[in-house]
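K.L.:
Got a predicted structure plus its sequence, pasted below:
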Amino acid sequence: MNRGPASNPFLLDGLLAAACAAVVLPGFLGDGTPVWLAALLALCSAVPLTVRRRMPLAALAATTTVFLVALLWRGEPGPGIVCLLVALYSAAVAAPRSRALVTGTVTAIVVPVFALVVTGRHFLDTGNLGLIAVLGAVTAVGDATRNRRAYVRAIQDRALRAEQTREVEARRRVAEERLRLARDLHDIVAHSITVINFQAGAAVHLLRRQPDAAEAAIEHVITASRSTLAELGTMLTVLRQPGGEPLPLEPMPVLDRLDDLLDGFRAAGLVIDMERDGEVSALGPAVSMAGYRIVQESLTNALKYASPRTARVRLSCSGDRLRITVVNPVAGGRAPRGSSAPAAAPSPASWGTGRGLLGLRERAASVGGSLEVEEGTEEFSVDAFLPTLRTEP
């Protein structure tokens, strides 16, 4: 790709030096100075400007020296003042502030004093005061320009850091959302597959002897499959939706819908004793959803491993804490009367040390709560403690 002059600062400095040389050359020729000497003075005044960015103080010292030599030769300030002012401005912009101010002050003193000595004018002469004013003004303008550039750079740096912070925050939120979706998918699939498995087993078991009961079990399989597909389809639709546009979604799985969840488990053959103490409808959505998933996963465990296939669920909401307790038997025994699902070997430990328990603990911790599991010789219990916060973080 071709690069223009604006993208090459050294080329720009070379062009500036050439322009300054062209400007001061006629001034040196105007008083009868030989052409070769005028050209030499013009070049010596302008050439240091080619390094005004890399070595601003050296460029200022060189142009000042040439200006003083020309002043001594001609007996009065000459056109080289143009190059001196450019070098002084560059030093005030590029050099560190303390050095720039010291250099500008020294230049504003030395040059007028040297001019006084050479010309013999009075200190308060208009030309001398004008020279001091011009040198001081150029130094001030250069310092102001440097301050403004530093301010702009600081704003750009802050904007860049803010953008990077936003990107990090966005990545963190994406990771959290992926974890939440993974938990929801686990809960949906684990619950539904467990219900379908037991109902299908019951249907096979009852097909010949009790066809009506087998047909009812198959109906439960169809219902559970349809519900699972609908919930998974909603989740995948949200993930595929471009631009983050809102979609009409199914109600969130919260504790207000707990009765529907319990009915599904009861239809699958799990006898549930439900107790409520306190009002849970005013809970924040995150806490309520976490509580729903904890009950769902615990009852899924009970449906798999409880023998007899029963469970006790208790919700106690008081003060600033919601306690969720789910207890199921683990000792041997026959399935309760009315259960259509076949008996399963009790194996709560295989769930208690697996990902199901880990997911429950993460859900409780995500809303600032905790979860305890106790496995006795006859009962397996899940005890969750969640804060009753009304505003979620």
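P.N.:
Ah, there it is.
K.L.:
rest of the way, CA atoms for contacts and neighbours
P.N.:
Noted.
K.L.:
neighbours of Val168, just the number please.
P.N.:
12 (other CA atoms under 10 Å).
K.L.:
now the one 5 residues further on
P.N.:
Using other CA under 10 Å, the number of residues around Arg173 comes to 12.
K.L.:
Check which residues of stretch 88-107 are buried.
P.N.:
Neighbour-count burial for stretch 88-107 flags 88-95, 100-101, 103-104, 107 (criterion: 16 or more other CA atoms under 10 Å).
K.L.:
In strands, which of the residues you listed fall?
P.N.:
Using DSSP state E, no member of the buried residues of stretch 88-107 falls in strands.
K.L.:
now the strands for the protein?
P.N.:
Under DSSP E, the chain gives strands at 271-277, 310-318, 321-329, 370-375, 379-387.
K.L.:
for these, which one sits closest to Gly136?
P.N.:
strand 379-387 (68.3 Å; CA to CA).
K.L.:
buried sites along that closest one?
P.N.:
Buried residues in strand 379-387 (16+ other CA under 10 Å): 379-387.
K.L.:
ok, now stretch 136-144?
P.N.:
Buried-residue list, stretch 136-144, by 16+ other CA under 10 Å: 136-140, 142-143.
K.L.:
Please apply the same query to stretch 254-272.
P.N.:
Those would be 254-255, 258, 262, 264-265, 267-272, for stretch 254-272 by 16+ other CA under 10 Å.
K.L.:
another one to put next to it:
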Amino acid sequence: MSRLSTGTIVSLAICAAVLAGLVATYVARRPIELNALDVVLPLAACGALLARRRHPVAAVIVAAASTVAYYPYAKLDGPLLVVIFVALYTAADRGHLAAAVATGAAALLAMGYGESGGVRHVDDSMFIMIAGWVVAAIAFGGVTRNRRAYLEAARQLALDALRTKEEEARRRAGEERLRIARELHDVIGHNISLINVQAAAALHGLKKRPEDAEAALRTIKDTSKETLRELRTTLGVLRQVDEDAPTGPAAGLALLDELVKASGLRVRTETSGPLDALPTEVDLASARIIREALTNVSRHAGTDQATLTVTNKSGNIIIRVEDEGPGTQYDGGTGYGIQGMRERATALGGTLEAGPRPEGGFRVTARLPLTP
């Protein structure tokens, strides 16, 4: 068995009070001869009251018509006015303000017209009081509706703010994961590629040229040690909470020679313009891009020679890494190495282009603005 709603219980209580008032009036005024309207009109008004939440407009019209007709034609003067006040309030509260105003005005006009016929059922002060209650019921219904709408809007704003906060947290988490992946790729990718190249050279020259194999193995030993050191440093930095802390162990352009030497390639380096006192993020990104571009040459170009040009011009750092090797397979710039370089450049408001050269080989060109 379903439980009655609070609105239905309130309507039943009002109807019971109205009917009890009519019975009390009848008992107090016995003997009195009743007519059918003394029963039909109160029951119709109470029925409309019970339907006020589902059909507020129809309910207020029926309640108003029953109440207006009751007092001139019924024998009892019971508290049926309460019904129309509640119906007007409900119509306004449910958003049917125009219907409530029109019905209330029509009811007052009908009552005024009836009172002008000669027989006065209510005096002037009573009529003014009834009109005031009609206006108050409609106004109170409008106020409660506006308050409910305000609370709903505030709740929706709170939900939107929470949703935005969660989305921002997910975005920041995604950016942090990307940063960690980029840092680990920069630290490990280059050195592992160098170890792979040197191991292949050692295997190739192990019997024919043992001295070259020994040098390659020594390079592998030093590089693997450096890789472990940088990996520990990077993981330590990534565990820091302070976002302003250094974001990785890579040196900037001040140690450009060491970056080039660590690549294991024969690199012709050209620089132009001041490369010291650069913004930290530009300095770090430049070193990362150079390192990754040289790693790609070592891994994919099929040559051990490259040209590196670094220029400070017109408020931008221009980096160009070129090789003349036959290359292997060009992935259109979708690999993680090129993608990571492009993300670094884009994050600083710059650009990065990578692709085959018309004359052969491969070129990576990055532009990093010194000021955002």
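P.N.:
Good, I have the coordinates. Note that this is a predicted model, so its numbers are computed, not measured.
K.L.:
Kindly provide the TM-score of these chains.
P.N.:
The TM-score (TM-score structural alignment, normalised by the length of the second structure) is 0.78; 360 aligned residues with a CA RMSD of 3.9 Å.
K.L.:
quick revisit: tabulate the strands of the first structure in CSV, adding columns for distance to Val238 of the first structure.
P.N.:
Below are the strands of the first structure laid out as CSV (distance: least, CA to CA, whole Å):
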stretch, distance to Val238 of the first structure
strand 271-277, 34
strand 310-318, 32
strand 321-329, 30
strand 370-375, 30
strand 379-387, 28
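K.L.:
for these, which one ends up most surrounded?
P.N.:
Among the strands of the first structure, strand 321-329 has the highest mean neighbour count (mean count of other CA atoms under 10 Å), at a mean of 22.
K.L.:
average distance between it and the second structure?
P.N.:
Once fitted to the second structure, strand 321-329 of the first structure is off its aligned match by 2.2 Å on average (mean CA distance after the TM-score superposition for the first structure).
K.L.:
picking up where we left off before, can you flag which of the buried residues of stretch 136-144 of the first structure belong to helices?
P.N.:
136-140, 142-143 (DSSP state H).
K.L.:
Which one of the residues you listed is nearest to Thr50 of the first structure?
P.N.:
Of these, the one sitting nearest to Thr50 of the first structure (CA to CA) turns out to be Gly142, at 17.8 Å.
K.L.:
wait, what's in contact with the closest one?
P.N.:
Gly142 of the first structure sits next to 89-93 when contact means CA atoms under 8 Å, 6 or more residues apart in numbering.
K.L.:
likewise Val68 of the second structure?
P.N.:
Val68 of the second structure neighbours (CA under 8 Å, 6+ apart): 107, 110-111.
K.L.:
ok, and the residues you listed in the first structure?
P.N.:
Counting by both residues aligned by TM-score structural alignment, their matches' CA atoms under 8 Å, the first structure reproduces these contacts from the contacts of Val68 of the second structure: Met111.
K.L.:
Name the nearest of the contacts of Val68 of the second structure relative to Glu353 of the second structure.
P.N.:
Ala107 (79.3 Å).
K.L.:
Tell me which residue of the first structure matches up with that closest one.
P.N.:
Under the alignment (TM-score structural alignment), Ala107 of the second structure maps onto Thr107 of the first structure.
K.L.:
ok, that match to Arg121 of the first structure distance?
P.N.:
According to CA to CA, to the nearest Å, Thr107 of the first structure stands 19 Å off from Arg121 of the first structure.
K.L.:
cool, and Thr223 of the first structure?
P.N.:
Thr223 of the first structure sits 108 Å away from Arg121 of the first structure, taking CA to CA as the criterion.
K.L.:
try Val189 of the first structure
P.N.:
Counting by CA to CA - Val189 of the first structure and Arg121 of the first structure are separated by 99 Å.
K.L.:
go on, Pro251 of the first structure?
P.N.:
Taking CA to CA, one finds Pro251 of the first structure at 93 Å from Arg121 of the first structure.
K.L.:
Show me which of those two is the more surrounded one.
P.N.:
Between Pro251 of the first structure and Arg121, Arg121 has the larger neighbour count (other CA under 10 Å), namely 13 against 7.
K.L.:
Could you pull out the helices in the stretch 151-300 of the first structure for me?
P.N.:
Assigned by DSSP state H, counting those that start in this stretch, the stretch 151-300 of the first structure shows helices spanning 211-240, 258-267, 285-305.
K.L.:
how big is the angle separating the shortest one from strand 310-318?
P.N.:
Angle of helix 258-267 of the first structure versus strand 310-318, following axes from the mean of the first three to the mean of the last three CA atoms, to 10 degrees, is 170 degrees.
K.L.:
what's the mean deviation for helix 258-267 of the first structure versus the second structure?
P.N.:
Mean for helix 258-267 of the first structure is 4.4 Å (mean CA distance after the TM-score superposition for the first structure).
K.L.:
That helix vs strand 271-277, what angle?
P.N.:
160 degrees.
K.L.:
List the contacts of helix 258-267 of the first structure.
P.N.:
195, 220, 271-272, 292, 296, 299, 303.
K.L.:
I'd like the distance between Gly349 of the second structure and Asp242 of the second structure.
P.N.:
Counting by CA to CA - Gly349 of the second structure and Asp242 of the second structure are separated by 23 Å.
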